[in-house]
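Colleague: no sequence for this one, just the structure:
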């Protein structure tokens, strides 16, 4: 009779533990959009309000559930031990009761609590969270002092371990990349989609300096240009927004919009043209600003172009919304863009032995192309482009024919002028030590 009593106690605790495990698993791995859709379909605004309470602190609600699950798991194990002892007819617990009874309890928890709970969470997780949202939030509030204490000790352990606050974000990014790789291997994601997802993940840390058109390649008008010079420039450049400077590019005083020029030309005689009257104020941003922050600023201010300023206040380049979009979807070309052969790129030898690389190309983009040759250029915060890598490594602006070896990669300068490197050849080196010639 006692054994049967413990059997029912254990089964009840096991069922409740399985449901709570599914609920906790769903909280830690739910789809926010699906949960909101479920809430809106069933309860409308009231349901959405309940969901928002849960979404405000998902980990806190999950921790609150753990406070119930721990004693439930202990109850299952104790009930298994007592039931096994009762089945043997033992008046007192023996070591065999403790060992086999606990083993039975753990096996039941694993199969019916963990495995079945995970399946429930996977199939109906969002609906389960919504259905239990009211009691769950009430329990969360009741146990708030304990969960705050748990969070406090977790923070203490994190600080003692020396882990940074960005570890969780980095782990999320790593998990996302892992899911993308699995999706590509299974054929559910193609290479283009993978590259776009990778670019979105990196968007958070990409800076203006990494994507801007550098100062040396910036095309601009001078403040004193007359109407004829401006029309010729706009027609030849093919840009809809053009920076205008006084004396030099460090003194950009405005931005000319091609449509503003057209509007002015339809309403005024040519001899009344004054360039300064149709300029718009330029937007200056630090070159260290992240692309994500800049995109939000451009959208808020409803502008499409910004001037990147270095730490000394000089103009280091320009960046447009198109540049930012291209970081995700790749190059966007129209009839006014340069021909493909004029764009920075990598020409791979048909035999796969070497590659000719435009020195303006970023290290990351170059490595994407060099990967198929088994070659790689080192990344560093000191430079962004292939040319920057060569100049930094040699400590000077090289001449044509100069070379350097990094690991098993040999880089030879093919073309350079007094101010920068233009083209390099990248191939496998014969030696393993770094050298310069």
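Modeller: Ah, there it is. Just so it is clear, the structure is predicted and the values come from calculations on it, not from any experiment. Numbers count the residues shown, from 1 in each chain.
Colleague: CA only for contacts and neighbour counts going forward, please
Modeller: Fine.
Colleague: the longest helix belonging to the chain - contacts with which helices or strands?
Modeller: Assignment by DSSP state H gives helix 58-88 as the longest helix of the chain. Using 3 or more CA pairs under 8 Å, 6 or more residues apart in numbering; DSSP states H and E, the elements in contact with helix 58-88 are helix 2-29, helix 95-108, helix 133-142, helix 144-161.
Colleague: excluding residues flanking it in the chain, which one is nearest residue 295?
Modeller: In space, not counting the residues next to it along the chain, residue 295 is nearest to residue 321; the distance is 7.0 Å by CA to CA, 6 or more residues apart in numbering.
Colleague: and residue 267, how close does it get to residue 261?
Modeller: As judged by CA to CA, to the nearest Å, residue 267 and residue 261 stand 10 Å apart.
Colleague: mind checking which of these two has more residues around it?
Modeller: Counted by other CA atoms under 10 Å, residue 267 and residue 261 do not tie: residue 261 has more neighbours, with 18 against 8.
Colleague: second structure for comparison follows:
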């Protein structure tokens, strides 16, 4: 190197530092690429994404290639820096070269390019993918040998490169990912997608209409009363029974009765022709499973039964769809007759209100694994029938029983956080 001028050596040193910056920045960029966006772009035909995806399929070879190049240029830079500073400062230049080059490589060859690669991975990764694809062909045997030795070392510690897991997401991870989409997905769509994910965890008894609130048509009633029930019900489908719900005959779609009624031919006999066989749903079924069952059986309403065949409640296809898209006709929490906001920050809640609905509307985290309604949760918590005015704390909320009727909690006052209740204590 004695024949080379100082300017050539300095220019070569700067080039080597830039190459070190390229290796460091491109490594960070490739490793921080969003794998799902990368897969999407590759499927869309993006050339750079396809090359990057192919490189990342064998990270051991890619890392080996990057480190091979980075270490080579760093060693060359160290040698050149020593030569340059020895020409300038003599023997003392060795120490100066070590300090100056360390600082230069740290700033310009590591920190700055790695930060840039982390902030803008795609801008750097796509061009780098072309470079590394070509380098792999040139330095293939050497990279293969380095990967073979490093993989052999990893096997001694029980690590197998080919057995590395994929990038599959769990339900909770996907829910978190949806929450981080920001403005890319509207809040409404996020809520719908999360509702779909929650179908697997929720059970039919979580959203069913309980038996005591079920309407229906009693065939033992006189015909005029049956007609009044048909004319006044807000529902399009009703169960049909004799005497009590323990003797279900079937279900009827009231819309099928309209053409018959318009012709003036609606009688008990023609009514019975429209009654369909009842469709039963076992308790404990997930909403996801039941949605598929409704689709397969071409049904829109089912009667939920326990292991003994007793009727527990009623569930419809609309009930499940509302868990995804929100309620079609019901009012928001501020106007809901079941959840009434109060001036002190509390809410008066009907005891039969489902816990899932309370959690969804008020943002609470009341447990739903042992009870389905607020009344059931209070009774489960106390293991006895409470008295009006009794207060208890559950899942960060304060609940005050305000009305008892028919051995159940008919109404309760709920403070979503303990701070609100503490402020009201006498």
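Modeller: Yep, it's here. Predicted model only: the values in this text are computed from it and were never measured.
Colleague: residues contacting residue 298 of the first structure?
Modeller: Shown in contact with residue 298 of the first structure (CA atoms under 8 Å, 6 or more residues apart in numbering): 304-305, 321.
Colleague: counterpart of it in the second structure?
Modeller: Aligning on TM-score structural alignment places residue 298 of the first structure opposite residue 294 in the second structure.
Colleague: surely residue 126 of the first structure meets residue 29?
Modeller: No. Distance between residue 126 of the first structure and residue 29: 9.5 Å, which falls outside the contact criterion (CA atoms under 8 Å).
Colleague: what about the two, which has more around it?
Modeller: Ranked by neighbour count (other CA under 10 Å), residue 126 of the first structure and residue 29 place residue 126 first, with 24 against 14.
Colleague: measure the more buried one to residue 387 of the first structure for me?
Modeller: Relative to residue 387 of the first structure, residue 126 of the first structure is positioned 52 Å away (criterion: CA to CA).
Colleague: kindly report the same for residue 89 of the first structure.
Modeller: From residue 89 of the first structure to residue 387 of the first structure the distance is 83 Å (CA to CA).
Colleague: quick one, which of these two is more surrounded?
Modeller: Neighbour tally, residue 89 of the first structure and residue 387, criterion other CA under 10 Å: the higher count belongs to residue 387, 26 against 11.
Colleague: mind listing the strands for the first structure?
Modeller: 213-214, 221-222, 241-245, 252-257, 279-280, 284-286, 305-309, 315-320, 346-348, 354-358, 403-406, 409-416, 421-428 (DSSP state E).
Colleague: dump the ones you listed into CSV; add distance to residue 108 of the first structure as well.
Modeller: Below are the strands of the first structure laid out as CSV (distance: least, CA to CA, whole Å):
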stretch, distance to residue 108 of the first structure
strand 213-214, 63
strand 221-222, 77
strand 241-245, 69
strand 252-257, 71
strand 279-280, 72
strand 284-286, 60
strand 305-309, 62
strand 315-320, 60
strand 346-348, 59
strand 354-358, 60
strand 403-406, 57
strand 409-416, 57
strand 421-428, 58
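Colleague: possible to save the ones you listed as TSV with distance to residue 170 of the first structure and mean neighbour count?
Modeller: Conversion of these to TSV gives the following (distance: least, CA to CA, whole Å; neighbours: other CA atoms under 10 Å):
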stretch	distance to residue 170 of the first structure	mean neighbour count
strand 213-214	29	18
strand 221-222	43	20
strand 241-245	37	22
strand 252-257	38	21
strand 279-280	40	18
strand 284-286	25	17
strand 305-309	28	22
strand 315-320	27	23
strand 346-348	31	18
strand 354-358	31	22
strand 403-406	29	20
strand 409-416	30	22
strand 421-428	32	23
